[in-house]
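>>> predicted model and sequence follow; I will ask about them next.
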Amino acid sequence: MAETKTKPTDVSVDAFLEAVAHPGRRADGHGLRSMMERVTGEPAVMWGPSIVGFGFSHYRYASGHEGDMCRVGYSPRSANLVLYTGGFPEYDALLSKLGKHKRSKACLYINRLADVDLSVLEEIIRRTYEATPDVSDGPVC
């Protein structure tokens, strides 16, 4: 089985965010980092080459596939901000109040932080963090 590329690294989060080419996406990346650090109480850590993550969790699917991932995270991609927030059905009411966004099973896509209600986004981040199992003995970078 192939080894996952999405694992904590010792790459500087500051350096990664400063290298984001689009100035608006870079600013939003810094804003999300501050928000997520405040909401989770966790420091930002790079997961793989492009995910800024907070906390550590181990998952195992019914298929037997398992791995490690941050409890919450995001990536300031060229097309939009991708937030890894889980696919919890109880978010439907919150998402209806969030503002302009798209979603997939486990991701939330936002063009700009200015397009959404930041208090609703904080609540989604808080609920995701609390609902994702904590593994306190995860790897230390």
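Looks like it came in fine.
>>> hey, let's count contacts and neighbours off CA atoms from now on
OK.
>>> mind listing what's buried in stretch 90-102?
Buried residues in stretch 90-102, counted by 16 or more other Cα atoms under 10 Å: 95, 98-101.
>>> out of those residues, which sit inside helices?
Counting by DSSP state H, the part of the buried residues of stretch 90-102 found in helices is 95, 98.
>>> comparison target below:
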Amino acid sequence: MAKNKTTETEINVTDFINSYVDNDLKKADSFKLIELMQSWTGFEPKMWGPTIIGFGSYHYKYASGHEGDAPMLGFSPRKAEFSLYVYSPVAGSEQLLDSLGKFKMGKACIYVKKLSDINIDVLEKICKITIAYLNEHHECAACRQ
């Protein structure tokens, strides 16, 4: 079985943002996302793989036997846009997307160019639904609402 490439690392989150993000607005938005996600999860930010900033963790196991750990919430400040790893397709979350603002939906993430494009209160609701879903459906030694 292949080893999961996206695992928690010891890279300093602030150092990563300061060296990786070259746009001042994106840098400010990155620190704001850290503040928000830390508040919503109660967890310190940690680097996952080379470019994902995650909060908390949960253990998943698929029917195929593949298993691993992933952050409860996370984001990556990519060059073109942010990848927000915050969405679980559960009851109630789809309607929230309608009022989130300007974004694109990926397979496993929400793409946002800048935080001012979205409604932060709606993002918080989406994140809290995801946290509740993960607590209910996965091993979350480090999960809490």
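Nice, thanks for sending it over. What you are looking at is a predicted structure, and each value in this text was computed from that prediction instead of being measured.
>>> any chance you could compute the TM-score here?
Scored against TM-score structural alignment, normalised by the length of structure 1, the superposed chains reach a TM-score of 0.90; 138 aligned residues with a Cα RMSD of 1.6 Å.
>>> quick one on the thing from earlier: distance to residue 70 of structure 1 for the buried residues of stretch 90-102 of structure 1 - can I get that in a markdown table?
What follows is the buried residues of stretch 90-102 of structure 1, written out as a markdown table (distance: Cα to Cα, whole Å):
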| residue | distance to residue 70 of structure 1 |
| --- | --- |
| 95 | 22 |
| 98 | 23 |
| 99 | 25 |
| 100 | 25 |
| 101 | 22 |
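>>> tell me which residue is most central in structure 1.
Residue closest to the average C-alpha location in structure 1 (Cα atoms, centre = their mean): residue 73, at 1.6 Å.
>>> tell me who's in contact with it.
51-54, 83-85 (Cα atoms under 8 Å, 6 or more residues apart in numbering).
>>> switch to 10 Å and redo it
Residues in contact with residue 73 of structure 1 (Cα atoms under 10 Å, 6 or more residues apart in numbering) are 32-33, 36, 44-47, 51-55, 82-85, 107, 125, 128-129.
>>> which neighbouring elements make contact with the longest helix seen in structure 1?
If you go by DSSP H, structure 1 has its longest helix at helix 23-40. Of the remaining helices and strands, those touching helix 23-40 of structure 1 by 3 or more Cα pairs under 10 Å, 6 or more residues apart in numbering; DSSP states H and E are helix 13-18, strand 51-54, strand 72-76, strand 81-84, helix 118-131.
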